[in-house]
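Undergrad: Below are the sequence and a predicted model; questions follow.
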Amino acid sequence: MTASYEVPAGVPVEEAEFAGLLPATRRALLHRLATGQAEGRTPSLVGAVMRDGQMVWSAGRGDVGGEVPGADTQYRIGSITKTLVAVLVMRLRDEGLLGLDDRLGKHLDAPEGGDATIAQLLSHTSGLAAETGGPWWERTDGALRPELADIFGERPQRHVAGRLHHYSNPGFALLGALVERLRGEGWYEVLRREVLEPIGMERTTLAPRAPHAEGWAVHPWADVLLPEPAVDTGRMAPAGQLWSTAADLCRFAAFLSNGDDRVLTAATLAEMRAPETEPQGPDWSGAYGLGLQLTRRDGRLLFGHTGSMPGFVGTLWVSPEEEAAAVVLSNLQSLFNTPAITADLLRTVAEHEPRIPQPWRPLADADTALLELTGPWYWGAAPFTLRLGAGRALRLAPLGGAGRGAAFRAEDDGTWTGLDGYYAGETLTVVRGADGAVSHLDIGTFVFTREPYEAGGAVPGGVDTSGWR
């Protein structure tokens, strides 16, 4: 049951529209947002929090057209657009129209980048240049680059494909063109029909629709503003064109958290969140998946994306641990620290109102053959436990904390596939003897037995016949 609270005196109605959080939590969130807007000298700022699939708080600061902005005010979201384009590409993969290991040139007559795989383009490991050839594409009309070949400069390939992470805006222009090639229509029309409409993101558009913020630059040494252009970037649009709202991005965050079988399954979204690149930065706190940024803040692993265009900066972070997300959108031309504010909103909710776990419930059915697999196992002399979960899932965990654990997904052929850690992608096979009884587990040739170095021929290299001594 949703709690109901009286709106404190002086609190705007739009700020208290959602009663899912306690008054003290809402005030702490508002304080962080207000501090960020004031200290960052930002013309306007909107923040929102999603929890358990619903937007539970939003607030705005500053001025948009003489009004305080709200969760329905549009801002340009910049590179958050890339995650939406990545969803389209993964839909094509799930439909069997392409493979992530396919080279782009197999599907698209690309002027550059054709040797890169689809996965490399999604994860910014294609080696393509970070930006287009001049002039700066974010502030100039896309008519200057009418064809794909026009987006590249003299040195389009800066690194060998697959060697390292190098962020590439032109790479996502190519992915947008790939969607158009395989769907036979414009990428945004495909996005609207296949993603935005099913999720309910009615205020996410290619061009701004009122109410929307104007983009501004703030003078570094005086409190005065300069308007920024908001051009149609044409071929580069899949890299950062879209406009959206805090409310729509909360809906998108709920989708990224739980999936929607009309768009993408939860399993595919989990695949997108897996790091495709090495952690970035001196503190190894960030990496990149398939169209998703990964970062570690306050001990939590977050995923989502940041975005900027002239006059706009925004961030969407999702915390799987908290089943929550936060969005911050602003109209300021600066690398203003919206990622930190967004992470702080998540931390505030987690600290003020720790997530209450779902009630434990027994499995709907229990297969005796699977129950037989649970309990202690040994890799050599190292002890592990194997637990059974819903959907015939298994989880291997070391006893004592040291060792290689992993979750495993059941496959139709009676095996299991590792989902994380050292065993990600590896196959777990239950090996049975001639009498049908379980002999051991084989995980990528690693043998697990019921006793430490169990005699009987299962352990590779054999076991000393004189036994333990």
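TA: Everything's here; your move.
Undergrad: For the rest of this, base every contact and every neighbour count on C-alpha atoms.
TA: Fine.
Undergrad: all helices for this structure, in order.
TA: Ranges of helices within the chain are 23-39, 80-94, 118-122, 169-183, 187-191, 197-199, 246-258, 266-273, 338-352, 368-371, based on DSSP state H.
Undergrad: between the ones you listed, which one is nearest to residue 305?
TA: Residue 305 sits nearest to helix 80-94 of all the helices of the chain, at 5.4 Å, using CA to CA.
Undergrad: how big is the angle separating the closest one from helix 266-273?
TA: Counting by axes from the mean of the first three to the mean of the last three CA atoms, to 10 degrees, helix 80-94 points 130 degrees away from the direction of helix 266-273.
Undergrad: May I see the buried residues of helix 80-94?
TA: Residues of helix 80-94 classed as buried: 80-92 (neighbour count, 16 or more other CA atoms under 10 Å).
Undergrad: And stretch 160-170, by the same measure?
TA: For stretch 160-170, a neighbour-count test (16+ other CA under 10 Å) marks 161-162, 164-170 as buried.
Undergrad: do you know how far residue 325 is from residue 346?
TA: Residue 325 sits 7 Å away from residue 346, taking CA to CA, to the nearest Å as the criterion.
Undergrad: Of these two, which one has the most company?
TA: residue 325 (34 against 28; other CA atoms under 10 Å).
Undergrad: excluding its backbone neighbours, what's nearest that one?
TA: Among residues not flanking residue 325 along the chain, residue 318 sits closest, at 4.1 Å (CA to CA, 6 or more residues apart in numbering).
Undergrad: So what would you say the end-to-end distance of stretch 331-339 is?
TA: One end of stretch 331-339 sits 14 Å from the other (CA to CA).
Undergrad: err, stretch 71-83, not the other one
TA: End-to-end distance (CA to CA), stretch 71-83: 20 Å.
Undergrad: got a list of contacts for stretch 124-131?
TA: Applying CA atoms under 8 Å, 6 or more residues apart in numbering, the contact partners of stretch 124-131 are 113, 116-117, 120, 137, 155-171, 277, 288.
Undergrad: didn't residue 302 look like it was pressed against residue 296?
TA: Yes: Residue 302 is in contact with residue 296 according to CA atoms under 8 Å; the separation is 5.9 Å.
Undergrad: Tell me which of the two has more neighbours.
TA: Comparing residue 302 with residue 296 by other CA under 10 Å, the one with more neighbours is residue 302, at 25 against 16.
Undergrad: Structure two is appended below for comparative analysis:
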Amino acid sequence: MTTSQEELLPATRRALLHRIAVAQSEGRAPSLAAAVVRGGRSVWHGSRTCEDGPAPDENMQYRIGSITKTFTAVLVLRLRDEGLVDLGDPLEKHLPGTGVGEATIAELLAHTGGLAAESPAPWWERTPGSLRPRLRDVLGEQPFVHPVGRRFHYSNPGYSLLGALVEEVRGASWEEVLSREVLEPLGLHRTGVRPQAPYADGWAVHPWADVLLPEPAEDLGRMASAGQLWSTTGDLARFAAFLVRGDDRVLSAGSLLEMRTPAAPPEPADVATGYAYCLGLEIRRSDGRLLLGHTGSLPGFLACLTFSVEDDVAAVVLANCTSGPLMSEAAADLVRIVAEAEPRIPEPWRPLREVDPSVLELAGQWYWGTRGFALRLTTDGLVSLEPLSGPGRRSRFRADGDGTWTGLEGYYAGELLRAVRRPDGAVSHLDVGSFVFTRRPYDEGSPVPGGVDPEGWRGIG
């Protein structure tokens, strides 16, 4: 990924700088650094600092806290893609003896494994990891606080278990596997489990006075896979580009799409904000825009990485204070500023290079009962089915190679679409997950469930 500061208009760059300046000033952060990615490339970097001299650049390390979980999730999805684990496997199958092995890998990724939010006292973020040398020390005597699989409950120990899973299956430390399989291929040379100069010191800012207190920077030990990493705006910009586009050396675009799909039911308080959790990624709605990514915090540090797939814009914001700037709001605003000031220019429309006549004849208008739908062929080789007007069930379908198509989203995700033909070869109807779509409303010549009244359509009187 190359860097080009000139790609954004001067007014856009100033608006971005103004937004982080407000975040640093009002949030009273000793320093704050940010980056914006568009089209898979870093296009802007900005920073503010309370100190005299140069402000942090894109190579200044900060702790990124729970953004680490996204890296761990990528490692687990790699295991799945290689056939070494299945997301539906109970943890016990691969990591026996934890006492919580009934939770599945997917449930741990989505924080629905029923585990406690934190490890037993003392607070793991401000104490050495040597106090918790074994998984049983991380989990405690009562690791479950909810039934397995029933609700979303954010769990740091759950991601400690996933790190241990990676170690067990790979036969190497989580740190080694992460470096070899993610950091090196993506060129994230300034990301790691320990700080390397230049790096920011972590501070607590007094809530009622403009004074500072240094925060300890502990090695988290067994909890490393939940929040250990240090990184930079430059490296996280590259990581954000990867999360949008994929990289077959690390994880395919298809597996990243799976990571970006909500996997946990939102809590009632989150429904109004549109927040949900995926597989190592958070998803939320902001100003009508769907944003994915992850926040992070450790004593002395705050972090946020967020991106909009539709706008193809991502933002990273890092600060070295325990509390202060509202990082998710600042990052969302950086995405919004670019997306609104310089909207994404769509790719040129291009026709299909070739088309199967038996598929082309399916294009056009169909009816489910009396509701009109359109089936379209698109240049990406998919077919889409959507209402002719208003809201309703819509989905794209991928060809299976045997005359059927599989739904990719919405109500029809995973459901089959097939064209049912009469003995003479003419299309009778579409079967979409058992629903019959006909060329005319309640077509008497098609097998409409329940049949069609033989007297046909009529008036009242």
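TA: It's in. Bear in mind that the values here come from a model prediction, so they are computed numbers and not experimental data.
Undergrad: ranking the helices of the first structure by burial, who's on top?
TA: Highest mean neighbour count among the helices of the first structure (mean count of other CA atoms under 10 Å): helix 118-122, with a mean of 28.
Undergrad: Tell me which other helices or strands it touches.
TA: Applying 3 or more CA pairs under 8 Å, 6 or more residues apart in numbering; DSSP states H and E, we find helix 118-122 of the first structure packed against helix 169-183.
Undergrad: re earlier: which residues do residue 325 and residue 346 of the first structure both contact?
TA: Counting by CA under 8 Å, 6+ apart, the residues touching both residue 325 of the first structure and residue 346 are 49, 319.
Undergrad: related to what we said a few turns ago, so which of the helices of the first structure gets nearest residue 50 of the first structure?
TA: Closest to residue 50 of the first structure of these is helix 246-258 (CA to CA; 5.6 Å).
Undergrad: what's the matching range in the second structure for the closest one?
TA: The alignment of helix 246-258 of the first structure onto the second structure (TM-score structural alignment) spans residues 233-245.
Undergrad: With stretch 35-55 of the first structure instead?
TA: Counting by TM-score structural alignment, stretch 35-55 of the first structure corresponds to 22-42 in the second structure.
Undergrad: distance between that stretch and the chain's centre?
TA: Distance of stretch 22-42 of the second structure from the chain centroid (CA atoms, centre = their mean, to the nearest Å) equals 20 Å.
Undergrad: How about the alignment partner in the second structure of residue 296 of the first structure, nearest residue that isn't a chain neighbour?
TA: Alignment note (TM-score structural alignment): residue 296 of the first structure maps to residue 285 of the second structure. The shortest distance from residue 285 of the second structure to any non-neighbouring residue, by CA to CA, 6+ apart, is to residue 274 (5.2 Å).
Undergrad: Correct me if wrong: the one you found contacts residue 288.
TA: No: with contact defined as CA under 8 Å, residue 274 of the second structure does not reach residue 288; the gap is 9.8 Å.
Undergrad: Looking at those two, which one has more neighbours?
TA: residue 274 (15 against 8).
Undergrad: can you tell me which residues contact that one?
TA: Residue 274 of the second structure sits next to 283-285 when contact means CA under 8 Å, 6+ apart.
Undergrad: Leaving out sequence neighbours, find the closest residue to the aligned residue in the second structure for residue 130 of the first structure.
TA: Residue pairing (TM-score structural alignment): residue 130 of the first structure is matched to residue 117 of the second structure. Nearest residue to residue 117 of the second structure, sequence neighbours excluded (CA to CA, 6+ apart): residue 155, at 4.0 Å.
Undergrad: The one you found -> the first structure?
TA: Checking TM-score structural alignment: residue 155 of the second structure goes with residue 168.
Undergrad: Quick check: the gap between its match and residue 441 of the first structure.
TA: Residue 168 of the first structure sits 43 Å away from residue 441 of the first structure, going by CA to CA.
Undergrad: Then residue 161 of the first structure?
TA: From residue 161 of the first structure over to residue 441 of the first structure (counting by CA to CA), the distance is 38 Å.
Undergrad: and the equivalent of residue 395 of the first structure over in the second structure, how many neighbours?
TA: Mapped onto the second structure by TM-score structural alignment, residue 395 of the first structure lines up with residue 384. Look at residue 384 of the second structure: counted by other CA under 10 Å, it has 18 neighbours.
Undergrad: Now for the closest residue to residue 384 of the second structure other than its chain neighbours: which residues touch it?
TA: Nearest residue to residue 384 of the second structure, sequence neighbours excluded (CA to CA, 6+ apart): residue 396, at 4.2 Å. By CA under 8 Å, 6+ apart, the contact list for residue 396 of the second structure reads 382-385, 407-409.
Undergrad: out of the residues you listed, which are inside strands?
TA: Among the contacts of residue 396 of the second structure, the ones falling in strands (DSSP state E) are 383-385, 407.
Undergrad: any idea which of those residues is closest to residue 94 of the second structure?
TA: residue 407 (31.8 Å).
Undergrad: how far does the match of helix 246-258 of the first structure sit from the chain's center?
TA: Taking CA atoms, centre = their mean, one finds the center of stretch 233-245 of the second structure at 12 Å from the center of the full chain.
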